[in-house]
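Enquirer: Provided below for reference: sequence and predicted model.
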Amino acid sequence: MLLFLHFIFFILLHIMTGTEHAAAPRLLWSDEFDYRGAPDKRRWTNDLGDGCPKVCGWGNGELQYYTKSIQNVRLKDHKLIIEARQQQRKNSRFTSARLKTQGLAAWQFGYIEVRAKLPAGRGTWPAIWMLPENFNHDSLPDGEIDIMEHVGHDPGVVHGTLHYAGENLQSGGSIHVPDFDTSFHRYGINWTADKIEYYLDGELYHVFENNIQAGTNPFHQRYYLLLNVAVGGGWGGREGIDPAVWPQRLEIDYVRVYEPLVTAAQKQYMFGK
């Protein structure tokens, strides 16, 4: 009898393990930042400067000058640090960093999740976002996916927004995160052919139903990922810039890109609910 019960136990364990593995979405790309020094050049490249001459102020009137200096971007304690500093560089009073996967990795559809702790203070504007693979700054992008944005003059309100048809149309939502600057949170989107869902720590807070005509749909193409901290700008600097808060950091624990979550079992596996 005891041998029979052991046999049944192992059969059930095998079934449960197989079900769990079947529900696990496939990891397509990641950076766990479990190394030292600068960001991995096989995964990341940098935007540099102030956007000039094509888009001075990066198209938003931003005040930072992007560098790849260790003062602005580095790894520490298995975290990626992007630090905005009040520091003169050419005609800019601030320096910061912007990383991107352009030319190295891009995806059409997927569950993208970044675990991060955000900077605080008036004038900060951190972002985790995506642009079309073929975008070259010569014109407005044909689609933009903002996974997470936060502006320091509205502390604790995190935004997830889609822009399309240039800047003429957008869909977005927001959620309150009171400890945005003291705790790490998981910012994610589940991007499929017919919708884009926004998540905070596994909680759904906005859904975009993608009913745009096929063939002209800006969200049916490959996008690359960007991570940055801007300073000032039309939105980030709307209430001015506090000179006393600098430097400020965006800290990132990991970046992960999975295949899209298309079943309830996959969402249960990822979110535990």
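Expert: Looks like it came in fine.
Enquirer: for the rest of this, base every contact and every neighbour count on C-alpha atoms.
Expert: Will do.
Enquirer: next, count neighbours for residue 209.
Expert: 13 (other Cα atoms under 10 Å).
Enquirer: so it sits against residue 193, correct?
Expert: No: between residue 209 and residue 193 there is no contact under Cα atoms under 8 Å: 9.5 Å.
Enquirer: overlap of the contact sets of those two?
Expert: Common neighbours of residue 209 and residue 193 (criterion: Cα atoms under 8 Å, 6 or more residues apart in numbering): none identified.
Enquirer: report the secondary structure element holding residue 82.
Expert: Element membership of residue 82, judged by DSSP states H and E, is strand 79-89.
Enquirer: what packs against the next helix or strand after that strand?
Expert: Using DSSP H and E, the helix or strand that follows strand 79-89 in sequence is strand 92-96. If contacts are counted by 3 or more Cα pairs under 8 Å, 6 or more residues apart in numbering; DSSP states H and E, strand 92-96 sits against strand 64-66, strand 79-89, strand 223-231.
Enquirer: if you set the cut-off to 6 Å instead, what comes out?
Expert: Contact here means 3 or more Cα pairs under 6 Å, 6 or more residues apart in numbering; DSSP states H and E; on that basis strand 92-96 packs against strand 64-66, strand 79-89.
Enquirer: tell me which residues in it are buried?
Expert: 92, 94-96 (16 or more other Cα atoms under 10 Å).
Enquirer: isn't residue 221 right up against residue 108?
Expert: Yes: using Cα atoms under 6 Å, residue 221 makes contact with residue 108 at a distance of 5.4 Å.
Enquirer: for residue 201, grab the count of nearby residues.
Expert: 13.
Enquirer: which residue is the nearest non-sequential neighbour of residue 199?
Expert: Spatial nearest neighbour of residue 199, excluding adjacent residues (Cα to Cα, 6 or more residues apart in numbering): residue 188 at 5.0 Å.
Enquirer: likewise residue 150?
Expert: In space, residue 150 is closest to residue 158, 5.1 Å off (Cα to Cα, 6+ apart).
Enquirer: now name the helix or strand holding the one you found.
Expert: Counting by DSSP H and E, residue 158 is part of strand 157-164.
Enquirer: check which helices and strands that strand sits against.
Expert: Strand 157-164 makes packing contacts with strand 144-149, strand 169-176 when contacts are defined by 3+ Cα pairs under 6 Å, 6+ apart.
Enquirer: one more to weigh against that first structure:
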Amino acid sequence: MLTFAEEFDHFNSRRWNDHIWYERSNPTKNYAVENGVLKIWPQRDAAGQFFNRTLDTDGKYQQTYGYFEMEAKLPRGRGVWPAFWLFAHPGERRPEIDIMEAYPAGEGWGFMDRSGMYRPNVYAATVWPGDGRSNAEGKAAGFVMYETHTDLSAGFHKYAVKWEPHRQTFYFDGKPTMTVHISMADPMYIILDLWFGGASGLPDDTTPQGKDNAFEVNYVRAWKFK
């Protein structure tokens, strides 16, 4: 049963927040909905700094178990770190299912084209139990770096997870990439973000800014099992 269908006909503030729960929103606008696609792009703010942008459904939509899917095109360049994930923050616990994280400039995560631009062809999926220890210690219940053999910034692809009571199976364009056997029952909300850093390093003057280098999301959908 379809429970969440965001086709991005417009930006729905009743469904999406434009900042993560522990931070304020940066007033510099670096996201928009155009022609049925959400775009989040690298941009320097008034202080000249690249800044993280998070769009999430915290307090507006959450779900336990189901099939969650995004169709998206990823940005390119040093420092960019796009992600699609499920998360909850009940008390001190931080359960998390990372459906897609990409680091184009990280070693083993992407490739450099003839112009010297970093482009993504590998992405990660990760499960964090959020048991009060695993996240703090940096230990995941499951992790895969999936080699797609394609430039993920050149076209749209589908990233998904089937979250069952005792199992999580991840998919790329409908093909299974990893299965993790662990119980997770906390309702989680959806996060789309474009952050900077991590394995991709820090952005610099070579990192393309603006809508032409956006994290482009065609849709986000979720189904619940009958």
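Expert: Received, thanks. None of the values given here were measured: they were computed from a predicted structure.
Enquirer: TM-score, when you put one on top of the other?
Expert: TM-score of the superposed chains, computed with TM-score structural alignment, normalised by the length of the second structure, equals 0.82; 203 aligned residues with a Cα RMSD of 2.2 Å.
Enquirer: quick check, the residue nearest to residue 150 of the first structure in contact with residue 151.
Expert: No: assessed by Cα under 6 Å, residue 158 of the first structure is found out of contact with residue 151, at 8.1 Å.
Enquirer: those two: who's more crowded?
Expert: Per other Cα under 10 Å, whichever of residue 158 of the first structure and residue 151 has more neighbours is residue 151, with 28 against 22.
Enquirer: which SS state does the corresponding residue of the second structure for the more buried one fall under?
Expert: Using TM-score structural alignment, the equivalent of residue 151 of the first structure in the second structure is residue 103. The assignment at residue 103 of the second structure comes out as coil when based on DSSP: H, G, I helix; E, B strand; the rest coil.
Enquirer: apart from its chain neighbours, what residue comes closest to residue 103 of the second structure?
Expert: Here the residue nearest residue 103 of the second structure, using Cα to Cα, 6+ apart, is residue 200, at 4.5 Å.
Enquirer: show me what the one you found aligns to in the first structure.
Expert: Checking with TM-score structural alignment, residue 200 of the second structure has residue 236 as its match.
Enquirer: ok, now which ones touch its match?
Expert: Taking Cα atoms under 6 Å, 6 or more residues apart in numbering, we find residue 236 of the first structure in contact with 123, 125, 151.
Enquirer: and what of residue 175 of the second structure?
Expert: Neighbours of residue 175 of the second structure in contact, by Cα under 6 Å, 6+ apart: none.
Enquirer: around the equivalent of residue 7 of the second structure over in the first structure, how many other residues sit close by?
Expert: Under the alignment (TM-score structural alignment), residue 7 of the second structure pairs with residue 32 in the first structure. The tally of other residues near residue 32 of the first structure (other Cα under 10 Å) stands at 13.
Enquirer: same question, the one 3 residues further on
Expert: Residue 35 of the first structure: 15 surrounding residues under other Cα under 10 Å.
Enquirer: now it: how far from residue 232 of the first structure?
Expert: Counting by Cα to Cα, to the nearest Å, the gap from residue 35 of the first structure to residue 232 of the first structure is 32 Å.
Enquirer: what's stretch 218-226 of the second structure in contact with?
Expert: By Cα under 6 Å, 6+ apart, stretch 218-226 of the second structure touches 1-7, 37, 66-72.
Enquirer: list buried residues within those.
Expert: Using 16+ other Cα under 10 Å, the buried ones in the contacts of stretch 218-226 of the second structure are 6, 37, 66-72.
Enquirer: how about these, which pair is most distant?
Expert: Pairwise distances across those peak at 23.7 Å for 37 and 66 (criterion: Cα to Cα).
Enquirer: what sits against residue 73 of the second structure?
Expert: Counted by Cα under 6 Å, 6+ apart, residue 73 of the second structure has contacts 153, 155-156, 216.
Enquirer: now, of the residues you listed, which are buried?
Expert: Buried among these (16+ other Cα under 10 Å): 153, 156, 216.
Enquirer: what lines up with the second one in the first structure?
Expert: In the superposition onto the first structure, residue 156 of the second structure corresponds to residue 184 when matched by TM-score structural alignment.
Enquirer: leaving out sequence neighbours, find the closest residue to its match.
Expert: What sits nearest to residue 184 of the first structure in space, not counting adjacent residues and going by Cα to Cα, 6+ apart, is residue 117, at 4.5 Å.
Enquirer: just give me the match in the second structure for that neighbour.
Expert: Per TM-score structural alignment, the equivalent position to residue 117 of the first structure in the second structure is residue 73.
Enquirer: any idea how far that match is from residue 155 of the second structure?
Expert: Residue 73 of the second structure is 5 Å from residue 155 of the second structure, by Cα to Cα.
Enquirer: tell me which of the contacts of residue 236 of the first structure you also see in the second structure.
Expert: Cross-checking the contacts of residue 236 of the first structure against the second structure gives 123, 151 as conserved contacts, using both residues aligned by TM-score structural alignment, their matches' Cα atoms under 6 Å.
Enquirer: now the contacts of residue 236 of the first structure as TSV including distance to residue 143 of the first structure?
Expert: Rendered in TSV, the data for these read as follows (distance: Cα to Cα, whole Å):
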residue	distance to residue 143 of the first structure
123	25
125	20
151	21
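Enquirer: ok, of the contacts of residue 236 of the first structure, which one's closest to residue 46 of the first structure?
Expert: Nearest to residue 46 of the first structure among the contacts of residue 236 of the first structure, with distances taken as Cα to Cα, is residue 125, at 17.7 Å.
Enquirer: how much space between the closest one and residue 229 of the first structure?
Expert: Distance from residue 125 of the first structure to residue 229 of the first structure, by Cα to Cα: 6 Å.
Enquirer: again, but for residue 207 of the first structure
Expert: Distance from residue 207 of the first structure to residue 229 of the first structure, by Cα to Cα: 25 Å.
Enquirer: who's more crowded, the two?
Expert: The neighbour count for residue 207 of the first structure versus residue 229, taken as other Cα under 10 Å, is higher for residue 229 (28 against 18).
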